[in-house]
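> need a structure here:
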Amino acid sequence: MRVTVIAGGVGGARFLRGLRSHLREAYPNGDGGSTAEITAVVNTGDDMWLTGLRVCPDLDSIMYTLGGANDDERGWGRQGESERVSAELTAYGIGWPWFTLGDLDLGTHIARSSFLRDGLTLTEATARLSERWPLGVRLLPMSDQPVETHVEIVVDGKRRIVHFEEWWVKHRAAVPAQRFIQVGVDAAHPTPAVLHAIEHADVIVVAPSNPVVSIGTVLGVPGMRAALKAAKAPVVGVSPIISGAAVRGMADACLTAIGVETTAVAVGKHYGSRARGGLLDAWLIDETDAPGAAVLAAAGIPTTVVPLWMNDPATSAQLAADALAAARR
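Below is the predicted model of the structure:
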């Protein structure tokens, strides 16, 4: 069993953790692992150079979560962090004082930046970073070419283009986004490893990540949609919207900016039926959104109604099992 997951951020990390747990039970290898293979194709649109370091928020959130080092209470960063270095950087007047990087987290960014300056690709650097953690998942950046999501906003009557993290963290997405700009995407392409993971997958899952700035950014890489449409494996999506609200974060602000309602039905239709030129062969929605299943079916998207809340490892593993069952159907 080879499962490829298109993922970004906290929702993707928690789904992958549940998928790993389920596959270890369903396909045990006798050593506590699994004979199944999981590959995560991860959004890198949140990436940036900050204080001379390459920061990759989604890759790191997933790596820390799978490695057992993520701060689950905050939802990001490392457990047991201190912030002495960030305080020093602020005192020197560099960096973003509203975007605090912990000391342990900075170690990751220093190592990644060193690898990149030594000539490694981001894929190779990610593999090197992953070696120290018992991930059970292969992490692949969506592209080795840098792509950064920027946001056009209006502040005090003036139009500004800011990095996505400034809009997301500093402004808490409270300033309406006029549009999202994927800087560098035209020159990007999926890596051979990403294309191989899609082509040879038995199941492809679109994780419950932000449909616009996580999944949407991955799909925006030239060649990515074509690879998914040509894949032999079924493509199953998990809704990040439950009862008309984002499970986590401020995805509603992103959806509003592109004219999509914050509902499981609207996001499913936004992705579209693969049989009709879209992305999905199946879509999972929560029990509270069950009335929308008929609407989605009419749009050519077979829909399964299951509990979507990933409240603990058991419910996350069950959601992963439900996604794979939907793929088999």
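
> From here on, just use CA atoms for contacts and neighbour counts.
Noted.

> Check what contacts the one helix or strand Ala13 maps to and list those residues.
Following DSSP states H and E, one finds Ala13 within helix 9-26. Residues from elsewhere that reach helix 9-26 (CA atoms under 8 Å, 6 or more residues apart in numbering): 5-7, 32-36, 38, 40, 57-59, 61-63, 65-66, 75-76, 136-137, 207-210, 214, 240, 248, 310, 313-321.

> And it, what's buried?
Neighbour-count burial for helix 9-26 flags 9-24 (criterion: 16 or more other CA atoms under 10 Å).

> just stretch 130-143 next, same as before
For stretch 130-143, the neighbour count (16+ other CA under 10 Å) marks 130, 135-143 as buried.

> Of the contacts of helix 9-26, which belong to strands?
Using DSSP state E, the subset of the contacts of helix 9-26 located in strands is 5-7, 38, 40.

> Just name the closest of these to Pro192, please.
Set against Pro192, the nearest of the ones in strands among the contacts of helix 9-26 by CA to CA is Ala40 (14.0 Å).

> Neighbours of that closest one, how many?
Around Ala40 there are 28 other residues, counting by other CA atoms under 10 Å.

> From Val235, how far out is it?
Ala40 is 14 Å from Val235, where distance means CA to CA, to the nearest Å.

> just to revisit the earlier point, looking at the ones in strands among the contacts of helix 9-26, which two lie furthest apart in space?
Using CA to CA, the ones in strands among the contacts of helix 9-26 span at most 12.0 Å, a distance reached by Ala7 and Ile38.

> more crowded one of those two?
Taking neighbours as other CA under 10 Å, Ala7 and Ile38 compare with Ala7 leading, 32 against 25.

> quick one: Trp49 is in a helix?
No. Trp49 is assigned strand when assessed by DSSP: H, G, I helix; E, B strand; the rest coil, not a helix.

> one more to line up against the first:
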Amino acid sequence: MADERCKVVLLAGGVGGAKMAEGLDGLDDIDLAIIGNVADDAEFHGLWVSPDIDTVTYTLAERIDRKQGWGVADESHRALSVLAELGKDAWMSLGDRDFGLHIYRTERIRNGDRRSEIAADVAKAFGVKSRILLPTDDILQTQIKTDPGWMSFQEYFVREACRPDVQDIRFEGAEKAQATPEALAAIAEADLIVIAPSNPLVSIAPILSVIGMKQALQAAAAPKIAVSPIIAGKVVKGPADRMMASLGLEATALGVARHYADLADAIVIDRQDAALEASVEALGLRCIVDDILMKNREDKLRLARFVVDCAALPASRRACA
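Here you go, the predicted model:
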């Protein structure tokens, strides 16, 4: 791994996934392939919107709105304001530049193009050097069950602002969704597989629900390292801790480790959670303790370098310190 570019596959969704992607993308000795979450995708105003894929793409293209962590920087919302004026639901915040991408994607889907090819072409046009791969070209959508009943993830996340308690989660279309050959090839050829500090339940689990994906990951020869999205019982951004608690899961780094125990070889947790190290290792996972909060680009690069280096060193936390 030291003599050539390390082939890294990153499973990623949401802001945490985009941050990890940015760190790995910034390492010169890394050949990065990102398998993103497509289960947040939905149709709005006749256009197909892919929030997690777009967040990763905008981040690596230096177009992201850094303040909110999603959407496009220097954005306006004139089109959305017109839709609202005409009586259309406008709770899904789509900026004018963002609309341009959704129009492009939708037109190509209607022309019969593969969604994987569309995502790759967008990334190339925007100057992204890493490969952005889709786990499936089929429609896969996260559904959330709350007191009022089942709703789409975007309805729960954006319209309801994550307020309702989550009673159940399902991935509509998972029984038919086939893994893309690009994603399967990247996994088989990887030197390292990283699970980003994304929501385990609605960012990573949908990827694993695709037919053939989890089996390919389990069969891969590459070491698999997860990074906890929870620090001291709280997430940096998003509803992962509340969702886990609502479903009766332990909303800690240990709870995350349990979730990945049948997939990952190791998990990186924050120094604030160092007391959980023995409990994590009792699950059969190697536990690596470090500072994992990514507040700026330097933090992202440092954590990415740390994770890659740990994969190449003996299975000792001290060796990675």
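
> Got a TM-score for the pair?
TM-score for the superposed chains, counting by TM-score structural alignment, normalised by the length of structure 2: 0.94, backed by 308 aligned residues with a CA RMSD of 1.1 Å.

> If any of the contacts of helix 9-26 of structure 1 are buried, put those into a PyMOL selection.
If you want just the buried ones from the contacts of helix 9-26 of structure 1 in PyMOL, going by 16+ other CA under 10 Å, the selection is:
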select buried, resi 5+6+7+34+36+38+40+57+58+59+61+62+63+65+66+76+136+137+207+208+209+210+214+240+248+310+313+315+316+317+318+319+320+321
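
> picking that back up, ok, the buried residues of helix 9-26 of structure 1 vs Ile94 of structure 1, which is closest?
Proximity of the buried residues of helix 9-26 of structure 1 to Ile94 of structure 1 (CA to CA) peaks at Gly9, which lies at 25.8 Å.

> Onto which residues of structure 2 does stretch 197-208 of structure 1 map?
Taken onto structure 2 by TM-score structural alignment, stretch 197-208 of structure 1 occupies residues 186-197 there.

> typo on my end, stretch 60-67 of structure 1
Taking TM-score structural alignment, stretch 60-67 of structure 1 hits residues 54-61 over in structure 2.

> what stretch of structure 1 does stretch 95-113 of structure 2 fall on?
Going by TM-score structural alignment, stretch 95-113 of structure 2 lines up with residues 102-120 of structure 1.

> quick one: contacts of the matching stretch?
Residues outside stretch 102-120 of structure 1 that contact it (CA under 8 Å, 6+ apart): 53-56, 77-78, 81-86, 122, 125-126, 129.

> Of the residues you listed, which belong to strands?
Those of the contacts of stretch 102-120 of structure 1 lying in strands (DSSP E): 53-55.

> I'd like these laid out as a markdown table, including distance to Ala294 of structure 1 and neighbour count.
As requested, these are arranged in a markdown table below (distance: CA to CA, whole Å; neighbours: other CA atoms under 10 Å):
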| residue | distance to Ala294 of structure 1 | neighbour count |
| --- | --- | --- |
| Leu53 | 48 | 17 |
| Arg54 | 45 | 20 |
| Val55 | 42 | 23 |
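
> Where do the helices of structure 2 begin and end?
Ranges of helices in structure 2, per DSSP state H, are 14-25, 51-60, 78-85, 96-110, 115-125, 153-154, 181-189, 205-209, 213-219, 240-246, 253-259, 277-281, 297-312.

> What's Glu166 of structure 1 aligned with over in structure 2?
Glu166 of structure 1 maps onto Glu155 in structure 2, by TM-score structural alignment.

> Please determine how far its match is located from Trp70 of structure 2.
Distance, Glu155 of structure 2 to Trp70 of structure 2, using CA to CA: 17 Å.

> Ok, Val122 of structure 2 next?
The gap separating Val122 of structure 2 from Trp70 of structure 2 is 17 Å, by CA to CA.

> again with Glu250 of structure 2
Using CA to CA, Glu250 of structure 2 is found at 28 Å from Trp70 of structure 2.

> Check Asp31 of structure 2 too.
From Asp31 of structure 2 to Trp70 of structure 2 the distance is 24 Å (CA to CA).

> Same question for Met92 of structure 2.
Between Met92 of structure 2 and Trp70 of structure 2 the computed distance is 12 Å (CA to CA).

> What of Ala188 of structure 2?
Applying CA to CA to Ala188 of structure 2 and Trp70 of structure 2 gives a distance of 31 Å.

> Same check on Asp168 of structure 2?
From Asp168 of structure 2 to Trp70 of structure 2 the distance is 26 Å (CA to CA).

> And Arg97 of structure 2, by the same measure?
Distance, Arg97 of structure 2 to Trp70 of structure 2, using CA to CA: 13 Å.

> Endpoints of stretch 174-193 of structure 2, how far apart?
Separation of the first and last residues of stretch 174-193 of structure 2 by CA to CA is 22 Å.

> so how far is that stretch from its chain's centroid?
Relative to its parent chain, stretch 174-193 of structure 2 has a centroid offset of 15 Å by CA atoms, centre = their mean, to the nearest Å.

> Show residues contacting the longest strand that structure 1 contains.
The residue-count maximum for a strand in structure 1 (DSSP E) belongs to strand 148-155. If you take CA under 8 Å, 6+ apart as the criterion, strand 148-155 of structure 1 is touched by 44-48, 159-164, 167, 175-185, 213, 217.
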